[in-house]
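Student: need a structure here:
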Amino acid sequence: MAYYYVNKNAQSNGDHEVHKSGCSWLPKEENRIYLGSFDNCKDAVKEAKKYYDDVNGCYYCSNNCHTS
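Tutor: Below is the predicted model of the structure:
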């Protein structure tokens, strides 16, 4: 299991990216929401959708959940 976070700041396309703990692109603490501990990014993205409509997995740490 890994700890997942969602970026409070949207990307230029409006998506809020989901990141795994340890990711090089993990936002600063004040710019992220802790989502919980999950076995996979799909469950983390599902949790992030409780906060934001437009959610995407990070290309680098949650690539299985990343859409272009």
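Student: from here on, contacts and neighbour counts on C-alpha atoms
Tutor: Noted.
Student: where do the helices sit along this structure?
Tutor: 41-48 (DSSP state H).
Student: which parts of it are strands?
Tutor: With DSSP state E as the criterion, the chain has strands at 2-7, 16-20, 32-38, 55-57.
Student: and this one, please, so the two structures can be compared:
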Amino acid sequence: MAQYYVNNNVQSNGDHEVHKVGCSFMPTANRTYLGDFHNCRSAVIEAKKHHYQVNGCFYCARDCHTQ
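Tutor: Here you go, the predicted structure:
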């Protein structure tokens, strides 16, 4: 299992990115802890409870990255 966070800062396309702990692109502030999950899909589902438009990070949650 891995720990996941969602970036509370919106990206230019309107997405809030989900990151796995250890990702160099995860913000150090203005983020929300989502919990421990077996995969990024579960973390994205949890993140959608906080933000309408969510996407996985291209680098650490590529299976959930849609663009």
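Student: got CSV for the strands of structure 1, with distance to Ala48 of structure 1 too?
Tutor: Shown next, in CSV, are the strands of structure 1 (distance: least, CA to CA, whole Å):
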stretch, distance to Ala48 of structure 1
strand 2-7, 6
strand 16-20, 7
strand 32-38, 7
strand 55-57, 7
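Student: mind checking which of these is nearest Asn63 of structure 1?
Tutor: strand 55-57 (6.2 Å; CA to CA).
Student: name the helices or strands packed onto the closest one?
Tutor: Contacts defined by 3 or more CA pairs under 8 Å, 6 or more residues apart in numbering; DSSP states H and E place strand 55-57 of structure 1 against strand 16-20, helix 41-48.
Student: okay, the ones you listed, which one's buried deepest?
Tutor: strand 16-20 (a mean of 28; mean count of other CA atoms under 10 Å).
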